[in-house]
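S.K.: Generate a structure from the sequence data that follows.
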Amino acid sequence: MSVTSPQIIELTEYVPKLLGRLQLPDVVGEMLWRDYETQVSVDFPSPKTGDRWRLTNQGCVGHIPLTPDFHIILRPKVKLDNLLRMLEYAYQLKSFRFLSGLVDCQTLLEFYQRLADILARRILNRGRQGFYCAYIPKTEHLPYVRGRVDVRQMITRPWDTKIQCYYEEHTADVEENQILAWTLWCIARSGLCTERVIPTVRRAYHLLQGLVTLQPCHPRTCVGRQYNRLNEDYRPLHALCRFFLQQTAPSHETGANATLPFLVNMSQLYEHFVAEWLKAHRETALLTQALDIQSQERVYLGQGQGLYLDIDLVLYDQATGIARYVLDTKYKAASKPATADIYQMVAYAEAKGCQEAILIYPTPLSEPLNIKVGSIRIRSLTFSLAGNLEQAGYCFLQDLLGIGNRE
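M.R.: This is a model prediction of the structure:
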């Protein structure tokens, strides 16, 4: 089989796919099971499966290049244009106004390539203007005086011809640029860009290569950064970098294949999307209830920090600072809430001293929940991904807060 024409196996979220024993070599099936067990459930050929492979997408979207001859495409159960809009909200890309027309992309990989091209071109443009530099403190033994010297060491070590100097160096080798370089390196290794895009990515990477140290950057590095008038234009660049690093960071084994997987965890994406949608619409909706939003709040249990709860969303009363609602997203197909999820919401509400706990699902439940456990009211609500996301969001707010739909 040609390396340029790999066999493509497509898996839609949570829909099992059966393959004949000979359709998937044992070594490839074992690689998928060993390296991607959280993304794809693998049942080996057995009497239970009718001597066939059974592969089930566990709620991921993207591309896994297992070998040059076998690639796995993980398809979403939501429409592609809604998936792209979720990504815009979740990674705070919507406000930068450079995604115009990207919803016309026919595939998620095409969307990935278009974003990679945008990022590379913006980095090249920043390079023409000059990359951001800062003063970094350094300590070195030098044969000459630079900056401040260590007089005590000079007295105690008069035979040492080199001088301990403390100085600041004006350099572009700072975290702002290291994030860009590492992201471009990951994109170049991904194998997902066409010959039309990859030269631009490589050109931007080589521009930075001579200025910064290449070192791994975690997606969290792109969040909560402080910007000033000299590097404000790095804000959208780092937002894009966070998207790429979270989906293509080389955290999976790929064997002899040099390419990296591109994987979007739909459960995490749904959680981030709901949080960012609420924050983006607080002025038109939540303001009527005078509520503040806190996402991913960590609550420590006891005096130490060994036990804690991470709550998806907490809505606070602006006037009193008291928690009004605790919310948790559940991206899964279910007819009714799981008992464990109810226990979880009771724990969240008790930890925050709150009486309203909400479980959020992407599709309506056949057995919706509306119960009280002691003084805590627990409900299940829907933030649908099936149609217009804006309308779905306002319907969710109407059910949550009792407000009417607004344009």
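S.K.: drop to CA atoms for contacts and neighbour counts, all remaining ones
M.R.: Fine.
S.K.: How much space separates the spatially most central residue of the chain from L19?
M.R.: Centroid-nearest residue in the chain, with Cα atoms, centre = their mean: Q246, separated by 4.3 Å. Using Cα to Cα, to the nearest Å, Q246 is found at 30 Å from L19.
S.K.: Give me the packing partners of the host helix or strand of the residue nearest to the centre of the chain, helices and strands only.
M.R.: Here Q246, judged by DSSP states H and E, is contained in helix 234-248. Packed against helix 234-248 by the contact rule (3 or more Cα pairs under 8 Å, 6 or more residues apart in numbering; DSSP states H and E) you find helix 108-129, helix 175-190, strand 262-265.
S.K.: other SSEs contacting the second one?
M.R.: I take that to be helix 175-190. For helix 175-190, the packing partners by 3+ Cα pairs under 8 Å, 6+ apart are helix 108-129, helix 198-209, helix 234-248.
S.K.: Here is the second sequence; please produce its structure so I can put it next to the first one:
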Amino acid sequence: MPKLITVFEDRYSLEPISNEHRMELSSLESIWGRQNISFSVDNRVLLRKYVGFIATPSLQLQILPKLYEDAASAEDFEEEKRSSVRMLFRLLASSGFLSVKDIPEPQLIAAMNGDLLEIFIHIFIKRFLELFQKQIHRQYEDFEGNLAFIRGRILFQRQLLRNGGFKHKHYVSYQEFTEDNLLNQIIKATMISLRTLTKNEENKTSLSHALLLLEDICPIRLTESMFQRVRFNRLNEDYRPVFELAKMFYLNRQPGVHAGDERTFTFLIPLNQLFEFSLYQWLDKGLSSDDWVVRYQTPQRYLDAEKEVFLLRPDITIACSRAGSDTPIEMIVDAKYKNPISEENTRLSESDVYQMLAYAVRYQCNRLFLVYPVFRANKYFQNPLATYLIHNGNQEIRISALHIDIASEDLDQIQKEFIKLICHFFES
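M.R.: Just a heads-up that it's a prediction; the model follows:
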């Protein structure tokens, strides 16, 4: 049974990995890209860009967002792992990046040893059992075939072709209100796959119990087209989160080519994209009104519009809706999941500042924000971390660097403070 290996994104693993695991990771370069994986001379691994997990028959690896830029000890590692797992689920829930609204309690994280895959399985099976006990999902399914008795309507043309003069058979068509439907078949097939993968005894027991409840459901071999055929209505809407988790397990939400591989379970998402999408959702919820329009990665424009080269795609743009169709961009927000502070000083990347300057020039926007997460060693640094004033003729471009504590347990309060912060620096 493979051992769980936990690493933090863009940080070398605390301990070396075995040669067998190194070979396994190297064989999966197509998933995260060669440029995003590297090994040190002592066989420690570094993975960039993605967070999540990957599980194969011989390897179980999870990559978590780093929170302690200064972490070095095993004690810090365990504490950071628990905090990081909980933060990741909070971001997924608050942003809507994935249809997972369950935020695991610290007790569950500890019981699952901070294992993302086991936590996802626990959420999946718990949600299903709660729904099944409340209401078994049934729906009308079309049936067509030979029966010894008449049910529904006789298809006379096919009756003559199939049965001829035999009077003891009837070729009929009817609808049956049954629990043996495609949605339940997909859920059962997912459970069968997960039961072979989970190492947690509680998850194994729950999966076995659920499969017993679904013993009358025909087993199927999953295909991508099956997920596309499922339709939701008021009768089965409650099952959508369970379906989305099953879909995630099967389609392997990741950038590689292993979709549908029953031997490989992956959930890998770009960390910076999750961070920026969370900021967008917060700003959209807090600012969108009759006065403001918040957009994600739009509008896109070329720096050289005539030659259509150097495409610009800001993370978040905030425009004044009162201007009508010709909406000017009032603010641009760009998210960076990295540490902007080094040796007790804010040291922004020159490329990040130049990128914001290009936005300012092309979008004619004078208020721009670079937003970073709060790392443990930086908690006492006040916002703004830095402000740069750049004169462009009669215009003054203001670039402000902010950081927000996304690891906070009270994420709602952090969202409100972030909105106030953006409004304050815009108005000033």
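S.K.: ok so, going back, turn the helices and strands packed on helix 234-248 of structure 1 into TSV, including mean neighbour count.
M.R.: Shown next, in TSV, are those (neighbours: other Cα atoms under 10 Å):
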stretch	mean neighbour count
helix 108-129	18
helix 175-190	23
strand 262-265	21
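S.K.: So for R52 of structure 1, which of those sits nearest?
M.R.: For those, proximity to R52 of structure 1 was assessed by Cα to Cα; strand 262-265 is nearest, at 25.6 Å.
S.K.: L32 of structure 1 against V42, yeah?
M.R.: Yes. Counting by Cα atoms under 8 Å, L32 of structure 1 does reach V42; the two are 7.5 Å apart.
S.K.: In space, what's closest to L18 of structure 1 - neighbours in sequence excluded?
M.R.: Counting by Cα to Cα, 6 or more residues apart in numbering, R54 is the residue found nearest to L18 of structure 1 once chain neighbours are left out, at 4.6 Å.
S.K.: got it, and G114 of structure 2?
M.R.: In this structure, G114 of structure 2 finds its nearest non-sequential neighbour in R82, 6.0 Å apart by Cα to Cα, 6+ apart.
S.K.: Tell me who's in contact with the one you found.
M.R.: Listed by Cα atoms under 8 Å, 6 or more residues apart in numbering, the contact set of R82 of structure 2 reads P106, I109, A110, G114.
S.K.: most surrounded residue in those residues?
M.R.: G114 (23 neighbours; other Cα atoms under 10 Å).
S.K.: Check the alignment and tell me where that residue lands in structure 1.
M.R.: Aligned by TM-score structural alignment, G114 of structure 2 pairs with L109 of structure 1.
S.K.: For P261 of structure 1, see how far away that match is.
M.R.: The separation that L109 of structure 1 has from P261 of structure 1, given Cα to Cα, amounts to 11 Å.
S.K.: quick one: common contacting residues for these two?
M.R.: Taking Cα under 8 Å, 6+ apart as the contact rule, L109 of structure 1 and P261 both touch G62, H63.
S.K.: Y239 of structure 2 -> structure 1?
M.R.: Checking TM-score structural alignment: Y239 of structure 2 goes with Y234.
S.K.: what about the closest residue to Y144 of structure 1 other than its chain neighbours, how many residues close to it?
M.R.: Once flanking residues are discounted, Y144 of structure 1 sits nearest to I163: 6.7 Å by Cα to Cα, 6+ apart. I163 of structure 1 has 21 neighbours, counted by other Cα under 10 Å.
S.K.: which residues does I163 of structure 1 contact?
M.R.: Neighbouring residues of I163 of structure 1 by Cα under 8 Å, 6+ apart: E140, H141, L142, P143, Y144, V145, V149, D150, M154.
S.K.: same check, this time on T194 of structure 1
M.R.: Contacts of T194 of structure 1 by Cα under 8 Å, 6+ apart are Q113.
S.K.: So it belongs to a helix, correct?
M.R.: No. Under DSSP: H, G, I helix; E, B strand; the rest coil, T194 of structure 1 falls outside any helix and is assigned coil.
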